[in-house]
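*Asks:* Requesting a structural model of the entry that follows:
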Amino acid sequence: MGTLAGHLVPGSVLALLGLWHIINTVRAYYLKGPNQFRSSFWHPFRSPFPRLAHLELFLIVSFAIFSIVMQVLDYPLFSFAFKLNNYEHATMFLHLAIYAGFTLVTEMIHKSDIWFEVSGILATSVFSQELFLLHYHSADHAGLEGYYHWLMQLIVFASLLSALSTTIFPSSFPSSLVLSISVVFQGLWFINMGFLLWVPEFVPKGCTIRLGHGGDSDMHGAVVCGTHEADMRARSLANLQFSWILAGILIIVACICLFYPKKVTPRVQSIEYERLNSRVAEIPLSVAGFKQVNYQ
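*Replies:* Sure thing, here's the model as predicted:
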């Protein structure tokens, strides 16, 4: 993953997956209402073809397996050299494949409701192992690159907590929404790191990319800042990028929540309408009974 493509591809996948979950989570909450809402770790693909309903899980499993193969083959070198950082990345995708594979099987045998908590535990393990391997990475993420990875750990930690909360409280809309937001945040931060750390034109002022040619413990490349002031400026820019990306995601979520209801009829309103009609229908009966008693 020590290339622009190594950050851009998984980052784009995570961002699109998280956006897909945000839209479907808001839709489910709006249609079912706060009393009947139930979280889901995946969402069916609506199309005229029933076989495409599990498309999301198929794509996740395929992407995870493809990523494992690319890491083991040490893309773009395509060799079987044992490199610890590559196998650490492959292990992250391994847990993703386990989660998606188990969830897909439970859906195919129609036992997803029974094993919902197990799917939640496996989804939580994806983020827990990602956080563990990022924190104890064999590669020396030092300097500015280490700071970007430390901010990444904050996002993964939020995903871990929200996934655990969603598993324990499946009817919690905030937990489900925060989980989706954190996945989008992970993806966009991956993309941001790819450009800021691996494209010379985007490297902060006063810093340069240094390519390494050492052993397995060395990075493929690292950003080195010439002075302490340049390093502090680069870290401050990273903080701003962190806040700006999060702000952009929240604006998108707010717009989805505000403008999405115009396209669908909420279930909550229909339920209240039915209750109101039933109450109105009961009024003549009670009045008639009251008149009958007085008449007698």
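
*Asks:* C-alpha only now, for contacts and for neighbours.
*Replies:* Noted.

*Asks:* list the buried ones in stretch 52-72?
*Replies:* 54-58, 60-61, 63-65, 67-68, 70-72 (16 or more other CA atoms under 10 Å).

*Asks:* tally of neighbours for Val156?
*Replies:* Other residues within reach of Val156, judged by other CA atoms under 10 Å, total 25.

*Asks:* how about it, what does it touch?
*Replies:* Applying CA atoms under 8 Å, 6 or more residues apart in numbering, we find Val156 in contact with Phe127, Ser128, Glu130, Leu131, Ser182, Gln186.

*Asks:* Show me what the strand or helix carrying the fifth one is packed up against.
*Replies:* Right, the one you point to is Ser182. Element membership of Ser182 [criterion: DSSP states H and E] is helix 173-198. In this structure, helix 173-198 makes packing contacts with helix 4-32, helix 143-168, strand 221-225, helix 228-259, judged by 3 or more CA pairs under 8 Å, 6 or more residues apart in numbering; DSSP states H and E.

*Asks:* Now render the contacts of Val156 as TSV, adding neighbour count and distance to His149.
*Replies:* Formatted as TSV, the contacts of Val156 follow (neighbours: other CA atoms under 10 Å; distance: CA to CA, whole Å):
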residue	neighbour count	distance to His149
Phe127	25	15
Ser128	20	15
Glu130	23	12
Leu131	22	10
Ser182	25	15
Gln186	24	11
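
*Asks:* Return the member of the residues you listed nearest to Thr227.
*Replies:* Nearest to Thr227 out of the contacts of Val156 is Gln186 (CA to CA; 29.5 Å).

*Asks:* I'd assumed Gly11 was in contact with that closest one.
*Replies:* Yes: using CA atoms under 8 Å, Gln186 makes contact with Gly11 at a distance of 7.1 Å.

*Asks:* picking that back up, next, the angle from the helix holding Ser182 to helix 143-168.
*Replies:* 160 degrees (axes from the mean of the first three to the mean of the last three CA atoms, to 10 degrees).

*Asks:* Next, the second sequence, to be compared with the first:
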Amino acid sequence: MGWFLPSHMDQGLIFGLLGIWHMYNTLQHFITTPKEFRARTWFLAKGLPTVLRSMELWVLMFIVVVFVCKQLSHAGQDIATGIILAEHLQRFQHVTFAAFFLIYVVVGLVTEHFPTILPLPQGTVHATFALGFLMELVVFHLGHHPGTDLESFVHMLMQLILVCLVTFMFLEILWPRSILIAVARCMVLLMKGTWFFQIGLLINVPYHIPLGCSIGENDDYPLCATKQAEMRAKSLQVLIFGWQAVAIVLGTFISYACMLHYSHYISSKPTILIPGVTTPRFKDQQVYFVVPEVGDKEDHDSGESDGGDLDADGIPINTDSSTTMSRRLSSRNHVLSPDIV
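*Replies:* Next comes the predicted model:
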């Protein structure tokens, strides 16, 4: 695309950030509510207004629209002559699989904000998103780079990523509660971004061109002078491909461990139970409130106990439960424990 970075590098950044966003939300959902976990293709941005909570879809729509407009910049010339030039064929192929992503975004927004207009079976949005990557795979395999040079080789590795991505997305439809499949799909999506970025480095940064290869003025990809240099260049790409995969797998385990320990740290704060207290949100459930550790200076010395006797924890004895809850919240500034949020 080459919007704000050289060609392929901006696509790598977009898919890489999308993979990280999906990985974080998937792990967070599983850690906080493992019994309610279900795979998703997009995630709400918490803390924003209702319309903007689907920010991921709006951003993706903007990216796809700009991509389509850029690819069709020469469409007027082709339509006027009635002939699609050979160098413009790939642009129309790109628009074809981008159309699937645009349909996915529109359907996702409609089902989110107007669910009664377009009620869909479970997994429909998931399948639509997967079809976009499937069409991209078809375009790469049949419409791009049929040769055996370095350009075809790096795109062949991209096809392997797309095969895994499409497979995992359709498996998510069959087993939507499987955390392993959901995490694997996020890892492959992140791998798609890192490999796109590597292709961008290969064709735009002279330092990353393998020895024995060079890019001419009219060439888009490096050409190798000898067969041996080409074999060496391909071996380097396989090595980089493997390093990226190892880094993503290791980073996933580290991220999960950090998020899990942080969640345990938050939930390990001391709590007490105030029996008999119910609210509309937590009706018929036990409600916990975080209390300060013993020894902290409280309101005991300020005389704000309303004249009642206090127990060892500073809770008024023989008072109405609703009054107790109100006094505790106002005097101690307690917050709900993460265990029940």
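
*Asks:* can you redo the contacts of Val156 of the first structure as a markdown table with distance to Phe242 of the first structure?
*Replies:* Shown next, in a markdown table, are the contacts of Val156 of the first structure (distance: CA to CA, whole Å):
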| residue | distance to Phe242 of the first structure |
| --- | --- |
| Phe127 | 19 |
| Ser128 | 21 |
| Glu130 | 19 |
| Leu131 | 18 |
| Ser182 | 12 |
| Gln186 | 11 |
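
*Asks:* how close does Met152 of the first structure get to Tyr29 of the first structure?
*Replies:* Counting by CA to CA, to the nearest Å, the separation of Met152 of the first structure from Tyr29 of the first structure is 29 Å.

*Asks:* again, but for Ile155 of the first structure
*Replies:* 24 Å.

*Asks:* Pull the distance from the helix holding Ser182 of the first structure to the chain's centre.
*Replies:* 7 Å (CA atoms, centre = their mean, to the nearest Å).

*Asks:* Give me the mean distance between the helix or strand following that helix and the second structure.
*Replies:* Downstream of helix 173-198 of the first structure, the first helix or strand assigned by DSSP H and E is strand 207-211. Its aligned residues in the second structure lie a mean 1.9 Å from strand 207-211 of the first structure after superposition (mean CA distance after the TM-score superposition for the first structure).

*Asks:* residues of strand 207-211 of the first structure that come out buried?
*Replies:* Going by 16+ other CA under 10 Å, strand 207-211 of the first structure has these buried residues: Cys207, Thr208, Ile209.

*Asks:* mind checking what the last one lines up with in the second structure?
*Replies:* If I follow you right, that is Ile209 of the first structure. The alignment partner of Ile209 of the first structure in the second structure, by TM-score structural alignment, is Ile215.

*Asks:* Are we agreed that Ser39 of the first structure is in a helix?
*Replies:* No: counting by DSSP: H, G, I helix; E, B strand; the rest coil, Ser39 of the first structure falls outside a helix, being coil.

*Asks:* Test my guess that it contacts Pro170.
*Replies:* Yes: assessed by CA under 8 Å, Ser39 of the first structure is found in contact with Pro170 at 5.0 Å.

*Asks:* what sits in contact with each of these two?
*Replies:* Ser176.

*Asks:* what residue of the second structure matches up with Gly101 of the first structure?
*Replies:* By TM-score structural alignment, Gly101 of the first structure lines up with Val106.

*Asks:* Could you do Ser39 of the first structure as well?
*Replies:* Checking TM-score structural alignment: Ser39 of the first structure goes with Ala39.

*Asks:* SS state for the nearest residue to its match once chain neighbours are set aside?
*Replies:* Spatial nearest neighbour of Ala39 of the second structure, excluding adjacent residues (CA to CA, 6 or more residues apart in numbering): Pro176 at 5.2 Å. Secondary structure assignment for Pro176 of the second structure (three-state DSSP): coil.

*Asks:* State the number of residues packed around the counterpart of Pro176 of the second structure in the first structure.
*Replies:* Matched to the first structure by TM-score structural alignment, Pro176 of the second structure sits across from Pro170. Residues near Pro170 of the first structure, counting by other CA under 10 Å, number 20.

*Asks:* pretty sure Pro170 of the first structure contacts Arg38?
*Replies:* Yes: between Pro170 of the first structure and Arg38 there is a contact under CA under 8 Å: 5.5 Å.

*Asks:* and Thr116 of the second structure, that's in a helix?
*Replies:* No: assessed with three-state DSSP, Thr116 of the second structure is coil; it does not lie in a helix.

*Asks:* what sits against it?
*Replies:* Contacts of Thr116 of the second structure by CA under 8 Å, 6+ apart: none found.

*Asks:* rerun that using 10 Å as the cut-off
*Replies:* Val110 (CA atoms under 10 Å, 6 or more residues apart in numbering).

*Asks:* So what does Asn24 of the first structure match up with in the second structure?
*Replies:* Asn24 of the first structure maps onto Asn25 in the second structure, by TM-score structural alignment.
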